[in-house]
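> sharing a sequence plus its predicted fold:
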Amino acid sequence: MSNLPYALMLEGIVSGSPVAFDDGATARFQMVISPTGDEATEMILPCVVTDLAKAALELNDGDFVRISGDLILAETDELWIEVLLLERIQALPQPTATDTAHTACHVLREVEWEAFVHRDVLSGAAPGTACIRLYVSPTADYVDDLMIPCQVTNPDQAALALTELQDRTIVRVCGDVCHSAISGALWLNLQQIEIVGAPALDAVGDGQASLEIRDHMYVVTDLGNSYLSVFTVAGDWVGYASGRDDVNTKIEEYEHKALSDT
């Protein structure tokens, strides 16, 4: 299946500093978008800028921006916005239209993702449904990370979500990426949820941690320390990494030792 381009216009807030690639010819950054003003619909989308890379690299964390471009959903199931127009704005407009029932739903494509649950799972507006947000980390670069709200309408899957999932639970999911023409919201309509593993939260001192899934392992980042703690999905200790680049080294050393022990 080929890449799926889908034209969008979005307004949001730059999260973190843009990163230059290809000697500055391309810029990438994350954008926080809350199309309805409701935290449950808030998302983080990765953005890729080529023609306007210089302007994008001048953006700062917290800047308000308006972008137009194509939503790209690749064969690898990676998702990003290919930015064609970029404009700084003074403030975000108040949401003027909501579509909580998703009556204007456009189903874009089915995806399969390994991700972790972001914060609490909530009951949906209709009985037997649930709402969750998933954090997807498809590559080693944080600017490619995606957070997307999800609707669970299958009663059995919703019951599983409400009773078994918690903040930072690692899951493998299958569902349809959807878009509302009214609110501009993007979400994942989940059909299947499989629990892969739960993070070793005891390793995080103050509980203020972020997770990044890497090669079926996960990285627990204690924001109070300068290192990354690497575990397997099963909770086995891999080691401390001095930074993101060192994570792959720790994983390779762990796998080499595991092979040597067999």
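Structure's in. What do you need?
> contacts, neighbours, all on C-alpha from now
Fine.
> and residue 115, how far from residue 190?
13 Å (C-alpha to C-alpha, to the nearest Å).
> whoops, residue 141 was the one
Counting by C-alpha to C-alpha, the gap from residue 141 to residue 190 is 26 Å.
> who's more crowded, those two?
residue 190 (24 against 12; other C-alpha atoms under 10 Å).
> that one contacts residue 173, doesn't it?
Yes: between residue 190 and residue 173 a contact is recorded at 7.0 Å, counting by C-alpha atoms under 8 Å.
> need the residues that contact whatever helix or strand residue 172 lives in.
In the assignment (DSSP states H and E), residue 172 maps to strand 170-180. Contacting residues not belonging to strand 170-180 are listed as 99, 102-117, 185-199, 233 [C-alpha atoms under 8 Å, 6 or more residues apart in numbering].
> residues contacting the closest residue to residue 175 other than its chain neighbours?
Leaving aside its sequence neighbours, residue 175 sits nearest to residue 190 (C-alpha to C-alpha, 6 or more residues apart in numbering; 4.2 Å). Taking C-alpha under 8 Å, 6+ apart, we find residue 190 in contact with 150-153, 173-176.
> secondary structure element for residue 190?
Judged by DSSP H and E, residue 190 forms part of strand 186-197.
> quick one: that strand to chain centroid distance?
Its chain's average C-alpha position is 13 Å from that of strand 186-197, according to C-alpha atoms, centre = their mean, to the nearest Å.
> identify each buried residue in the lengthiest strand in the chain, please.
Ranked by residue count, the top strand of the chain under DSSP state E comes out as strand 4-21. For strand 4-21, burial by neighbour count (16 or more other C-alpha atoms under 10 Å) applies to 5, 8, 10-20.
> in addition, the following structure is provided for comparison:
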Amino acid sequence: MNPTHLAVDGYVEAIPTPGTDQGTATFELILFPSNADDMAPDAPDTVFACSTADPAITDMLLTEVQPGDLVRVCGTVDQPEASDAPARLTVCTLEVLPAPPVPVLHDMVLDRYGKYVVVFNADTDTDIDIGADAVPVFTATGEWVGHAASPDAIEVLIDIHERVHGSGS
């Protein structure tokens, strides 16, 4: 099979190790999918067995790169004879990337009202008719307070909770 030139982003699986020859290093790279939102949660990871003979990349791998780092690598990939073995990627360039931002879950926003936490635009149980504008309210320690009928009613719900349970809860 002919080698294919490839540029991919991925996470370093484990601590890179020195290769068998002087000035070389090996590591495993888990592909960072560009379409992660469209993938099934149980989809298998794509893993590349990477190696390099570039002294600068070897030095970076063995002294700076840590497991879990997001990197962009360019090089040539060869598929091994054994179908269950990972593809071999010979790396000619390596760049450590900043960590990707943490995704926001369904536009959910948490806000604090003193010792209370409210959840805006949260997914709510559709079996209960609480209204489209209802806002779940909790104490900062996680105790359930209730649903405020709307954002305007949050302070009323908190006031009622403090009168019933005391201001110390």
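Nice, thanks for sending it over. Remember, it's a predicted structure, so these values are computed and weren't measured experimentally.
> TM-score, when you put one on top of the other?
Overlay of the two chains. TM-score (TM-score structural alignment, normalised by the length of structure 2): 0.52; 102 aligned residues with a C-alpha RMSD of 2.5 Å.
> by neighbours, which of the contacts of residue 190 of structure 1 wins?
Busiest of the contacts of residue 190 of structure 1 [other C-alpha under 10 Å] is residue 152, holding 25 neighbours.
> counterpart of it in structure 2?
Matched across to structure 2, residue 152 of structure 1 falls on residue 52, judged by TM-score structural alignment.
> OK, contacts around its match?
24-26, 58, 90-92.
> buried members of those into ChimeraX, please.
For the buried members of those, the matching ChimeraX selection, counting by 16+ other C-alpha under 10 Å, is:
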select :24,25,26,58,90,91
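> can you redo the contacts of residue 52 of structure 2 as CSV with distance to residue 109 of structure 2?
Converted to CSV, the contacts of residue 52 of structure 2 look like this (distance: C-alpha to C-alpha, whole Å):
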residue, distance to residue 109 of structure 2
24, 47
25, 44
26, 42
58, 43
90, 44
91, 41
92, 43
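> which of the contacts of residue 52 of structure 2 lies closest to residue 32 of structure 2?
residue 91 (16.4 Å; C-alpha to C-alpha).
> tell me who's in contact with residue 162 of structure 1.
Taking C-alpha under 8 Å, 6+ apart, we find residue 162 of structure 1 in contact with 121-123, 130.
> neighbour-wise, give me the winner out of those.
residue 130 (24 neighbours).
> how close does the alignment partner in structure 2 of it get to residue 80 of structure 2?
Under the alignment (TM-score structural alignment), residue 130 of structure 1 maps onto residue 25 of structure 2. Look at residue 25 of structure 2 and residue 80 of structure 2: by C-alpha to C-alpha, they are 19 Å apart.
> can you classify residue 260 of structure 1 by secondary structure?
Of the three states, residue 260 of structure 1 takes helix under DSSP: H, G, I helix; E, B strand; the rest coil.
> now residue 115 of structure 1: closest residue in space, sequence neighbours ignored.
Nearest to residue 115 of structure 1 is residue 136, by C-alpha to C-alpha, 6+ apart, at 4.7 Å.
> where is the longest helix in structure 2?
helix 154-165 (DSSP state H).
> which bit of structure 1 covers it?
So helix 154-165 of structure 2 is aligned with nothing, judged by TM-score structural alignment.
> who does that helix touch, helix- and strand-wise?
Packing contacts for helix 154-165 of structure 2, counted by 3 or more C-alpha pairs under 8 Å, 6 or more residues apart in numbering; DSSP states H and E, involve strand 144-148.
> the closest residue to residue 194 of structure 1 other than its chain neighbours and residue 113 of structure 1, how far apart?
Closest residue to residue 194 of structure 1 apart from its sequence neighbours, by C-alpha to C-alpha, 6+ apart: residue 172 at 5.1 Å. Computed as C-alpha to C-alpha, the residue 172 of structure 1 to residue 113 of structure 1 distance reads 6 Å.
> between those two, who's got more neighbours?
Set residue 172 of structure 1 next to residue 113 and count neighbours by other C-alpha under 10 Å: residue 113 wins out with 19 against 15.
> hang on, the residue nearest to residue 115 of structure 1 packs against residue 111?
No: proximity of residue 136 of structure 1 to residue 111 does not meet the contact threshold set by C-alpha under 8 Å, at 11.9 Å.
> which one of those two is surrounded by more residues?
residue 136 (23 against 19).
> just to revisit the earlier point, quick check: angle from the longest strand of structure 1 to strand 170-180?
120 degrees (axes from the mean of the first three to the mean of the last three C-alpha atoms, to 10 degrees).
> C-terminal to strand 4-21 of structure 1, what's the next element?
With elements assigned by DSSP H and E, the helix or strand that comes after strand 4-21 of structure 1 is strand 26-33.
> helix or strand next in line after that following strand, which one?
strand 43-49.
> which of the contacts of residue 52 of structure 2 sits closest to residue 68 of structure 2?
Nearest to residue 68 of structure 2 among those: residue 26, at 15.3 Å, using C-alpha to C-alpha.
> and the closest one, what does it touch?
So residue 26 of structure 2 contacts 16-19, 49-52 (C-alpha under 8 Å, 6+ apart).
> center of structure 2 - which residue?
Nearest to the mean C-alpha position of structure 2, counting by C-alpha atoms, centre = their mean, stands residue 102 at 5.8 Å.
> could you pull up the residues touching that residue?
Applying C-alpha under 8 Å, 6+ apart, no residues qualify as near residue 102 of structure 2.
> in three-state terms, label it for me.
coil.
> counterpart of the residue nearest to residue 175 of structure 1 over in structure 2?
Using TM-score structural alignment, residue 190 of structure 1 lines up with residue 91 in structure 2.
> ok, its match to residue 53 of structure 2 distance?
Taken as C-alpha to C-alpha, the span from residue 91 of structure 2 to residue 53 of structure 2 is 8 Å.
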